[in-house]
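K.L.:
missing the sequence, but the structure's below:
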């Protein structure tokens, strides 16, 4: 399995984890009286930061491949 495939798959799974943590955050805010604890509020951030890095890589990948295929100037 290539790195591109592995990063693309992990980006997809991270998006599912991120969506579930955001939904859990909304549910905790709706059901709990008062303010929920900090770990519930900040739980979407780790998958979001990982998705930032993998998304930037996936965004730049076609441009880098095109730049490399041009060859030396």
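P.N.:
Looks like it came in fine. Please read all numbers here as calculations on a predicted model, not as lab measurements.
K.L.:
all contacts plus neighbour counts: C-alpha atoms, from now on.
P.N.:
Will do.
K.L.:
Quick check, central residue of this structure?
P.N.:
residue 51 (2.0 Å; CA atoms, centre = their mean).
K.L.:
which residues touch that residue?
P.N.:
By CA atoms under 8 Å, 6 or more residues apart in numbering, residue 51 lies in contact with 11, 14-15.
K.L.:
structure B:
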């Protein structure tokens, strides 16, 4: 499961980067449509949750290891 989340996090970051680039690419031609303006938000929230999971993973693994050793 952890490998899937790690791989998903990488793909979410690529998707987020592309949506931000698209926003900046459209700006010189006028105001961007709302759907394009807000398109970076879903990948950003997915990055937040997957990043928090990966951040907490070593701490929860330490807790599991200490319970096994006791």
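P.N.:
Arrived safely. Everything quoted here is computed from the prediction, not taken from an experiment.
K.L.:
what would the contacts of residue 51 of structure 1 look like in JSON lines with neighbour count, secondary structure and distance to residue 64 of structure 1?
P.N.:
Formatted as JSON lines, the contacts of residue 51 of structure 1 follow (neighbours: other CA atoms under 10 Å; DSSP: H, G, I helix; E, B strand; the rest coil; distance: CA to CA, whole Å):
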{"residue": "11", "neighbour count": "21", "secondary structure": "helix", "distance to residue 64 of structure 1": "19"}
{"residue": "14", "neighbour count": "19", "secondary structure": "helix", "distance to residue 64 of structure 1": "24"}
{"residue": "15", "neighbour count": "16", "secondary structure": "helix", "distance to residue 64 of structure 1": "24"}
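K.L.:
want to try JSON lines for the residues you listed, with distance to residue 37 of structure 1 as columns?
P.N.:
Output for these, formatted as JSON lines (distance: CA to CA, whole Å):
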{"residue": "11", "distance to residue 37 of structure 1": "27"}
{"residue": "14", "distance to residue 37 of structure 1": "23"}
{"residue": "15", "distance to residue 37 of structure 1": "23"}
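K.L.:
Identify the residues contacting stretch 18-25 of structure 1?
P.N.:
Residues from elsewhere that reach stretch 18-25 of structure 1, judged by CA under 8 Å, 6+ apart: 40-41, 43-44, 47-48.
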